[in-house]
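Novice: this one's structure only:
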């Protein structure tokens, strides 16, 4: 691990390769697991503002889950996340014609309906950021559903930090990312 500004960064995001392989996993990260997408407090306000524009993109099951649970669920640990449909799919999941999971928020963004891409935790994946009082930990989250993404990343020789470049810049800024890139070159 190394320190970069007010972050402690795992070397794994430099050492490991990763490129989402949706044709292999079908977007399993949005439909598997037992928790919704982690949300930051300021994202809750954004979701409340954009929801009327995202709602037309949602499946009926997603709308129902949101109406029953709310736009945001608070975990026992006090963390915020998106609600789930029957304890599985994120409430914001939609499927394309090939049955690949997509995000309704991102679909609304791609169609120019809203200007917010999606929760930063989704945009950063497989990188997870955990905020502490003095710093944030930036780590690689390994998950079996992403094995094909690791294989594709190795084939294409794209390290994690390059795969999530746009999201890292969105989260920490361009100067932070440029410093990370310099560290990676000397690594």
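Specialist: Alright, I've got the coordinates. Since the model is a prediction, treat every value here as computed from it, not as a measurement. Numbers count the residues shown, from 1 in each chain.
Novice: alpha carbons only for contacts and neighbour counts from here, please
Specialist: Will do.
Novice: how about the residue nearest to the spatial centre of the chain, nearest residue that isn't a chain neighbour?
Specialist: The C-alpha lying nearest the average C-alpha coordinate of the chain belongs to residue 122 (CA atoms, centre = their mean; 1.1 Å). Distances taken as CA to CA, 6 or more residues apart in numbering put residue 37 closest to residue 122, at 6.7 Å, once the chain neighbours are dropped.
Novice: so what's residue 3 up against?
Specialist: residue 9 (CA atoms under 8 Å, 6 or more residues apart in numbering).
Novice: run the chain-centre distance for the helix or strand that contains it.
Specialist: Here residue 3 sits within strand 2-4, counting by DSSP states H and E. Chain-centre distance of strand 2-4: 22 Å, with CA atoms, centre = their mean, to the nearest Å.
Novice: one more: stretch 26-34?
Specialist: Taking mean C-alpha positions (CA atoms, centre = their mean), stretch 26-34 and its chain are 12 Å apart.
Novice: take a look at this one as well, against the first:
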């Protein structure tokens, strides 16, 4: 376990390997599971402010689900998540020409329509954050639908924290990430 500022990071984040392999999984994380993508409270306002620019990127079914249920839902634990279509795929997910699920929010971002890339929980996956009084726990979420990503990461030698460099910096800042790299490098030196 790594303790860094107000975070506690599972060793799996540095020891396990991961690189998304959309060719293999087809974006299954956008459709599998009990709920949509977890949303932080500050993201609710961002979603409201940007929905009109995101809407044209969404499927008719996604737009209808959002009309009926709202831009997001509050679950049984009082947490927020994205709306889903029929309790399955995220309403913001879109299929590309190869039937791979991608993010309509991210597509609007890539096209320069909005400045928000996507929910941080999606960007950080396979890290899931649990919030406690005074700190956040970062854990590697093992899910069978990501087996191809684990194998691909292993083949390429890319640990989870390196694959997620951009979203970790987005969430915690450049200096936090540099400190994480220094701690991991020091641990590696101690092994030998």
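Specialist: Right, received. Where do you want to start? Source: prediction; values computed, not measured.
Novice: and residue 21 of the first structure, what is it in contact with?
Specialist: The contact partners of residue 21 of the first structure, by CA under 8 Å, 6+ apart, come to 148-149, 152.
Novice: neighbours of residue 119 of the second structure, how many?
Specialist: Neighbours of residue 119 of the second structure under the rule other CA atoms under 10 Å: 21.
Novice: please, which helix or strand holds residue 142 of the first structure?
Specialist: With DSSP H and E as the criterion, residue 142 of the first structure is inside neither a helix nor a strand.
Novice: kindly report the same for the one 5 residues further on.
Specialist: Assigned by DSSP H and E, residue 147 of the first structure belongs to helix 147-156.
Novice: all helices for the second structure, in order.
Specialist: 12-15, 22-25, 41-54, 60-69, 104-110, 120-123, 147-156, 160-163, 165-172, 174-191 (DSSP state H).
Novice: so which of these gets nearest residue 33 of the second structure?
Specialist: Proximity to residue 33 of the second structure (CA to CA) singles out helix 120-123 among those, at 13.2 Å.
Novice: in the first structure, what residues pair with that closest one?
Specialist: Here helix 120-123 of the second structure aligns to the first structure at residues 120-123, judged by TM-score structural alignment.
Novice: just give me the mean distance for that stretch relative to the second structure.
Specialist: For stretch 120-123 of the first structure, the mean deviation from the second structure after alignment is 0.3 Å (mean CA distance after the TM-score superposition for the first structure).
Novice: re earlier: the strand holding residue 3 of the first structure against the second structure, how far on average?
Specialist: Looks like 1.0 Å for strand 2-4 of the first structure (mean CA distance after the TM-score superposition for the first structure).
Novice: quick revisit: now the helix holding residue 147 of the first structure: buried residues?
Specialist: Going by neighbour count (16 or more other CA atoms under 10 Å), the buried part of helix 147-156 of the first structure is 147-153.
Novice: quick one: distance of that helix to the chain centre.
Specialist: Using CA atoms, centre = their mean, the offset of helix 147-156 of the first structure from its chain centre is 18 Å.
Novice: no further queries at this time; thank you.
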